[in-house]
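# Predicted model, plus sequence, below.
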Amino acid sequence: MADLFSEEWMQRFAEEWNKEPELAGALEKIGFTSSIAYGFDGEEKPRGILVVENGKAVTGAAFAGQEMNWDLRASQDNWSKWIQKGLGTMGLGMAYTTRKLKFNVGDYGAMIKDPRMAAPFIKSFTVMGRV
């Protein structure tokens, strides 16, 4: 298995993202376009980035200074746990309030209040488990 958030891992994540109607399909309906970076808490910069246009992942790559709309950080242990077990609404709320999941860039409050974005966000953790 490729290292979490490496170039290879991000490319496979993009492929799996696009196969999931509850993720890519749902976000396509609302014209969601964004650059989402992923990394480990305490590191200066994220490790990987996913570029999404109209719900579809068009690029999965190692982070190399690209502009981002979201920067999600957690410990490697927490990422691994969420990837293996998924993350529901309650778990997401707890992860955010206990600062196990940090949004260094992006508006968690706006995202979680919009079910058209929240449900696909939660689904993305399940999709990570397919990589």
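Everything's here; your move. Numbering: from 1, shown residues only.

# From here on, just use CA atoms for contacts and neighbour counts.
Noted.

# buried set for stretch 10-25?
Using 16 or more other C-alpha atoms under 10 Å as the test for burial, stretch 10-25 gives 10-18, 20, 22-25.

# next, the one to line up against it:
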Amino acid sequence: MADLFSDAWMKGFMEHWNAEPELSDALAQIGFNSVIGYGFVGDAQPRGVLVVDNGKATSAGEYEGEALNWDIRASEAQWKKWLAKPPGMMGLGVAFTSRKMRFEVGDYASMLKDPRMAGPFIKSFSVMGRV
């Protein structure tokens, strides 16, 4: 497996993202467009970035200073735990309130209040586990 959030890993994530209807098709239905950074707590910037246009991932790779709509961080150990066993809504809520998951950019609370976004967000963790 490529290093977590490396260029190769992010490109694999993009392929799996687009192959999962509960993620890409669900987000296409609401016209979701976003630039999402992924990385580790304590780092100055995210490691990887995924660009989503109308629900589909259109580019992915190492972060190179793109303006982000979302910047999601956790420890490397926590990410690996989620890759092995994707969290559900309750697990993500606990991770957020305990600061195991942090949003450097983006509003976690408003996203979870919208079921059209919450379901795909949760699904993204199981998709990550396929990379």
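Cool, got the structure. Just so we're clear, the structure is a prediction, and the values are computed from it rather than from any experiment.

# Now do the strands in the first structure.
34-40, 48-53, 56-62, 70-74, 102-105 (DSSP state E).

# need these in CSV with mean neighbour count and distance to Lys113 of the first structure, can you?
Converted to CSV, those look like this (neighbours: other C-alpha atoms under 10 Å; distance: least, C-alpha to C-alpha, whole Å):
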stretch, mean neighbour count, distance to Lys113 of the first structure
strand 34-40, 22, 18
strand 48-53, 23, 20
strand 56-62, 21, 22
strand 70-74, 20, 16
strand 102-105, 17, 15
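
# Tell me which of those strands sits nearest to Ile122 of the first structure.
Of all the strands of the first structure, strand 70-74 sits nearest to Ile122 of the first structure, with 13.0 Å by C-alpha to C-alpha.

# Mind giving me the packing neighbours of the closest one?
Applying 3 or more C-alpha pairs under 8 Å, 6 or more residues apart in numbering; DSSP states H and E, we find strand 70-74 of the first structure packed against strand 34-40, strand 102-105.

# mind checking which of those is nearest Gly60 of the first structure?
Taking these one by one with C-alpha to C-alpha, strand 34-40 is closest: 9.6 Å.

# Have a look at how far, on average, that closest one is from the second structure.
The superposed strand 34-40 of the first structure is, by mean C-alpha distance after the TM-score superposition for the first structure, a mean 0.3 Å from where its aligned residues fall in the second structure.
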